[in-house]
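Asker: Provided below for reference: sequence and predicted model.
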Amino acid sequence: MNHSDSHSASYAAAGVDVTAGYEAVRRIKPMVESTYIPGVMGTLGGFGGMFAPDLNGMKKPVLVSGTDGVGTKLKLAFLMDKHDTVGIDCVAMCVNDIICGGAMPLFFLDYIACGKNDPARIADIVTGITEGCRQAGCALVGGETAEMPGFYPVDEYDLAGFSVGMVDEEKIIDGKSLTEGDVLIGLASSGVHSNGFSLVRKVFDVEHADLKTPMDELNGKSLGEALLEPTRIYVKAVKAVLGAGVDVHAVSHITGGGFYENVPRMMVDGLTAQIKLDSFPTLPIFSLIQKAGNIPARDMYNTFNMGIGMILAVPAVQAQAALDALAAAGETAYQIGSVVAGEAGVELV
């Protein structure tokens, strides 16, 4: 496609360079196409991304969608001038929600809004997005880059995404099969993921903090590196458990609101998730946050994932099979509690 005749001097004078947009597309096209899976129709550049799902073997396919952004974690990316991982976060926050219902993500779209279109930086962002899509096994079928001078500073941007997955209705995971005695399996997180960064930024005063010096408390990582660690994507992990024949009764993605907000979302009336806090290690970054901010333990568990990014509820007799499947898939997982009678939704003991 030739854009050589497309140029507006008046628009450029207002701060929008359409030719920079074309250069960004040129840079990211090979990365986008590297995510393509069976079902993708067409290529980058159309007005809408098309996908033809394989419905073979499905009795009643149900589409499951998720949308999210990266939040103020982006402020760390700006300060560190590192933009090639936040795209993983964006994909993760969407597809990890979709998998909670048992759906496998099919495709993803991104939205990047910036003060100035820097093609190299856009390519860095999309590097992360495409890596996230590959980890999730879904295709990046489209997106939008909006140059908005006067709305965003020239060196800042926002990033959001949207994903669609599919599951056969009879295989939806909705908590209706939960029963007293089910075992809770916690999947290890990679760090803070993409929630709680308004508190993180306040605690560390990140605009004035040393973000690049390695710290013993963080096992040799710098504060900036630890905070920018991308969100873990759990799609293939849950797929491995389901593929092992484990009857997963409920799933919770531990995002904003931590354990107290998210775990009750997978429970049903009359049942409570009882989680043993000594059953999994707290990651060093959370200990550092709690100490630096003098934050009460309950607030920590009501804000952060504390080292557990996703929880699966499975029958007790299948708990070991679930752990074995997760280990084979490269996941670190722990048996962190069980489902008990009660109305609290979650109890941390």
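Answerer: Looks like it came in fine.
Asker: CA atoms for contacts and neighbours, from now on please.
Answerer: OK.
Asker: Show me how far stretch 117-125 is from its chain's centre.
Answerer: Relative to the chain's own centre, stretch 117-125 is displaced by 21 Å; criterion: Cα atoms, centre = their mean, to the nearest Å.
Asker: this is the comparison structure:
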Amino acid sequence: MATYSSAGVDVKKVKGIHVAINDAIFSSLPDYVLPIKGHYAGLFRTGNQTLAIHTDGVGTKTLVADQLGKYDTVGIDCVAMSANDIICVGAKPLVFVDTILLAKEDDRLVMEIMKGLQEGARQALCAIVGGETAIMPDMIKGGRKPFDLSGAMVGVVEGEPITGGKMKVGDAIVGLESSGIHSNGYTLARRVLDVKAWGKEMLEPTRIYAKPVLEMISKCEVHGLAHITGGAYSKLRRIGDYAKVGFLLDNMPKATGVMAELEKKMASDYEFYRTFNAGIGMCVACPKKDAAKVMGIASSHGIGAKVIGGIVEGSDVILEKDGKRISLL
């Protein structure tokens, strides 16, 4: 049975690297940078505005695109990974720049990638204002048309940033349905899934939550937002640390489609829920009284949503499944 570490990714070690990086960069910062450490975006002030910035990539999902010879959707993933992160601090996406690394000059490949980037920007309500294209044959190798894709996004926060600090014991956690694997866990997914059988589902673009989440923020009392990406539900600690609370996930959806196939391949529930989104791409923490309204907004945008758990005392992230309680940290 499969584990992420057996595929070459040790999430706990990665977390340690993140801590070391944050300690280094936050040891000395100018006063226009907000001291919000280890969150989904960096925050800084310019004039009377608070801006958020984030950078991310598509990871090894690019290898799936190359295996299938389909390159016009991974750009959506690239935009999604930054957009979904900056909205977690309450930022509205403004502008995006991309970096495309190629093994050789290939204008057709670049234009296919650009189709996805432009569609992603449309969904995220932002503009692509520039980027970088580099030819690096000594580093970008293998496959039909090897490439790497990443980007960076800036957004504006109207009012105070959402850090999770307002979460309270008893708040509901509303899970917004994912469109599939999204853009994390592919180093393992590619090892355990047959791309010939599951390629279409594996390449399904990451859902972009900008429109519904910004509407939720404007119409509901949103206490915290967590994008479920690398490390999956352990990501909830990013917002939990600000309120010194824990999380109980006791009503997770049943895995279907490609997620059900991945669940069957995993060594344990811990490995599955610590590696993959399990059908939920974004978590919204809100008072119980607002949960129905949050779910209604999601539904109006064509996104399934349900209460998957709640905020509890402590500092753990607990999955309750089949009578077992499993720490996901």
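Answerer: Arrived safely, thanks for sending. What you see is a predicted model; the values in this text were computed from it and never measured.
Asker: TM value for the aligned chains?
Answerer: Once superposed, the chains reach a TM-score of 0.79 (TM-score structural alignment, normalised by the length of the second structure), with 273 aligned residues with a Cα RMSD of 1.8 Å.
Asker: where along the stretch 51-200 of the second structure do the strands fall?
Answerer: Secondary structure of the stretch 51-200 of the second structure by DSSP state E, counting those that start in this stretch: the strands cover 91-102, 127-135, 147-157, 172-177.
Asker: most packed of those strands?
Answerer: Comparing the strands of the stretch 51-200 of the second structure by mean neighbour count (mean count of other Cα atoms under 10 Å), strand 172-177 ranks first with a mean of 26.
Asker: in the first structure, what residues pair with that one?
Answerer: Mapped onto the first structure using TM-score structural alignment, strand 172-177 of the second structure spans residues 183-188.
Asker: How about residues contacting that stretch?
Answerer: By Cα atoms under 8 Å, 6 or more residues apart in numbering, the surrounding residues in contact with stretch 183-188 of the first structure are 273, 275, 307-316, 319, 323, 331-339.
Asker: mean shift between that stretch and the second structure?
Answerer: Once fitted to the second structure, stretch 183-188 of the first structure is off its aligned match by 0.5 Å on average (mean Cα distance after the TM-score superposition for the first structure).
Asker: now that stretch: how far from the chain's centre is it?
Answerer: 18 Å.
Asker: For the second structure, which residue occupies the most central location?
Answerer: By Cα atoms, centre = their mean, the second structure has its centre lying nearest to Thr229, at 3.9 Å.
Asker: and that one, what pairs with it in the first structure?
Answerer: Aligned by TM-score structural alignment, Thr229 of the second structure pairs with Thr255 of the first structure.
Asker: Grab the nearest non-local neighbour of the residue mapped onto Ala329 of the first structure from the second structure.
Answerer: Aligning on TM-score structural alignment places Ala329 of the first structure opposite His301 in the second structure. Excluding the flanking residues, the one nearest His301 of the second structure by Cα to Cα, 6 or more residues apart in numbering is Pro212, at 6.4 Å.
Asker: What's the match for Ala123 of the first structure in the second structure?
Answerer: Match for Ala123 of the first structure (TM-score structural alignment): Met111.
Asker: I'd like to know how far its match sits from Asp77 of the second structure.
Answerer: Distance from Met111 of the second structure to Asp77 of the second structure, counting by Cα to Cα, to the nearest Å: 16 Å.
Asker: ok, back up a step: what is the burial count for the match of Ala329 of the first structure?
Answerer: Neighbour count for His301 of the second structure, taken as other Cα atoms under 10 Å: 11.
Asker: I figured it hits Leu214, correct?
Answerer: No - at 11.8 Å, His301 of the second structure and Leu214 do not qualify as touching, with contact defined as Cα atoms under 8 Å.
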